[in-house]
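# Prediction below, plus the sequence it came from.
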Amino acid sequence: MSDTWRLYDRDHRDFMYELMDTKVESIPLPLLGEIQLRPDIHDHIKINGEIYSVCILNLANNAAFVRRLDLSGNHDTEYKPNARCPHCGYEDIDCFEWSGDEGDRECGHCSLPFSYTREIIIEYSTEKKGPSNKPVRVEL
């Protein structure tokens, strides 16, 4: 078995689980490049000046599917409804499951560490329950 691994852009097509059981050569995906060692999930690989993270390994075909990361750090992460990674901007919609109102996490997209603070805001809404007038008891 060859130690050459082919790298494909996971975001080029819809996320396709059927690729796991299909010969990669039979699917028209653009090849980003090849490397000579087996990558691991969340490894960062630089391709043509861009940083990619390995997100899927197809062991049967020595193929890795990667997604491009924006590690510029220019991500708005304050006071958002969901936590966002300050490194890559990934929005974790399951952050409500995190324990505690503050802590340290590892991003599920780029695997880099960050800290978070959860702020809980209580707000109220009201609505009418009946007419807006009340019978007048006394009239002058």
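That came through, no problem.
# Please count neighbours and contacts with C-alpha atoms only from this point.
Noted.
# Can you report how many residues lie near Thr117?
13 (other C-alpha atoms under 10 Å).
# ugh, wrong one, Asn58
Neighbours around Asn58, by other C-alpha under 10 Å: 17.
# That one against Ala64, yeah?
Yes. The pair Asn58 / Ala64 is scored as a contact, 6.1 Å apart, by C-alpha atoms under 8 Å.
# Setting aside sequence neighbours, what's the nearest residue to Asp104?
Ser115 (4.2 Å; C-alpha to C-alpha, 6 or more residues apart in numbering).
# Would you tell me what helix or strand the one you found is located in?
strand 113-117 (DSSP states H and E).
# Tell me where the longest strand sits in the protein.
In the chain, taking DSSP state E as the definition, the longest strand is strand 50-58.
# how about that strand: buried residues?
For strand 50-58, a neighbour-count test (16 or more other C-alpha atoms under 10 Å) marks 51-58 as buried.
# Next up, a structure to set beside the first:
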Amino acid sequence: MQVDFYQLTRDPAEKVIPVLAQRVLDGDGRMLVVSGEGDQLDRLSTALWNAKPDSFLAHAKAGDGDDALQPILLSATPDAANGARFVALADGEWRDEALGFDRIFYLFPPSHTDNARTAWRTLASREDVERRYWKQDGGKWVQGP
């Protein structure tokens, strides 16, 4: 499994999640986006609707329809009712339940750096986890050491 740590120093999760979601969908995958903050789920939903000028990224909040049909499901918990193998932890909170997915996108703002460091160190001892750290450099993402 792969865990990508995204340090959000320039753009909020609402700008990054649509880009990651589009990549997952382009590869015929499904994504679960997790945030314990209801307001953030609302902002993420708006961002997915407005992600592209000519279309939108199909999604729904968990419980608002047939969750199993959603290519992107927004949820307060890491329960992939849509069968997703990709999960984005959008609120900066690490959840060990995410380790059941094939790939984890862990987005964290500077205020959650300590959480990210703890998760990074904890995952270092797992042979089945490949960790990658990404940071913003100007307008693009670069892989850090």
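Done, it's in. Just so it is clear, the structure is predicted and the values come from calculations on it, not from any experiment.
# Give me the TM-score for this pair.
After superposition, the two chains reach a TM-score of 0.21 (TM-score structural alignment, normalised by the length of structure 1), with 54 aligned residues with a C-alpha RMSD of 5.4 Å.
# re earlier: now do the contacts for the residue nearest to Asp104 of structure 1.
102-105 (C-alpha atoms under 8 Å, 6 or more residues apart in numbering).
# Next, format the residues you listed as TSV and append distance to Arg84 of structure 1.
Output for the contacts of Ser115 of structure 1, formatted as TSV (distance: C-alpha to C-alpha, whole Å):
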residue	distance to Arg84 of structure 1
Glu102	14
Gly103	14
Asp104	13
Arg105	11
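# Of those residues, which belong to strands?
Counting by DSSP E, the contacts of Ser115 of structure 1 contribute 102-105 to strands.
# The longest strand of structure 1: what's the following helix or strand?
strand 63-69.
# So which elements touch that following strand?
When contacts are defined as 3 or more C-alpha pairs under 8 Å, 6 or more residues apart in numbering; DSSP states H and E, strand 63-69 of structure 1 packs onto strand 5-9, strand 50-58.
# need the longest strand for structure 2.
Structure 2, longest strand under DSSP E: strand 130-137.
# Mind listing what's buried along that one?
Result for strand 130-137 of structure 2 [16+ other C-alpha under 10 Å]: buried residues 133-136.
# Would you convert these into a markdown table that also reports distance to Thr122 of structure 2?
Shown next, in a markdown table, are the buried residues of strand 130-137 of structure 2 (distance: C-alpha to C-alpha, whole Å):
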| residue | distance to Thr122 of structure 2 |
| --- | --- |
| Tyr133 | 14 |
| Trp134 | 18 |
| Lys135 | 20 |
| Gln136 | 24 |
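# among those, which two are most distant?
Tyr133 and Gln136 (10.4 Å; C-alpha to C-alpha).
# can you list residues touching both of those two?
Joint contacts of Tyr133 of structure 2 and Gln136 (C-alpha under 8 Å, 6+ apart) are Gln7.
# looking at it, Thr103 of structure 1 is touching Ala83, isn't it?
Actually, residue 103 of structure 1 is Gly. It isn't Thr. No. Counting by C-alpha under 8 Å, Gly103 of structure 1 sits too far from Ala83 to count as a contact (12.0 Å).
# and the two? which has more neighbours close in?
Ranked by neighbour count (other C-alpha under 10 Å), Gly103 of structure 1 and Ala83 place Ala83 first, with 20 against 12.
# Pretty sure that one sits against Asp92.
Yes. Counting by C-alpha under 8 Å, Ala83 of structure 1 does reach Asp92; the two are 5.6 Å apart.
# gap between Trp141 of structure 2 and Leu20 of structure 2?
The gap separating Trp141 of structure 2 from Leu20 of structure 2 is 12 Å, by C-alpha to C-alpha, to the nearest Å.
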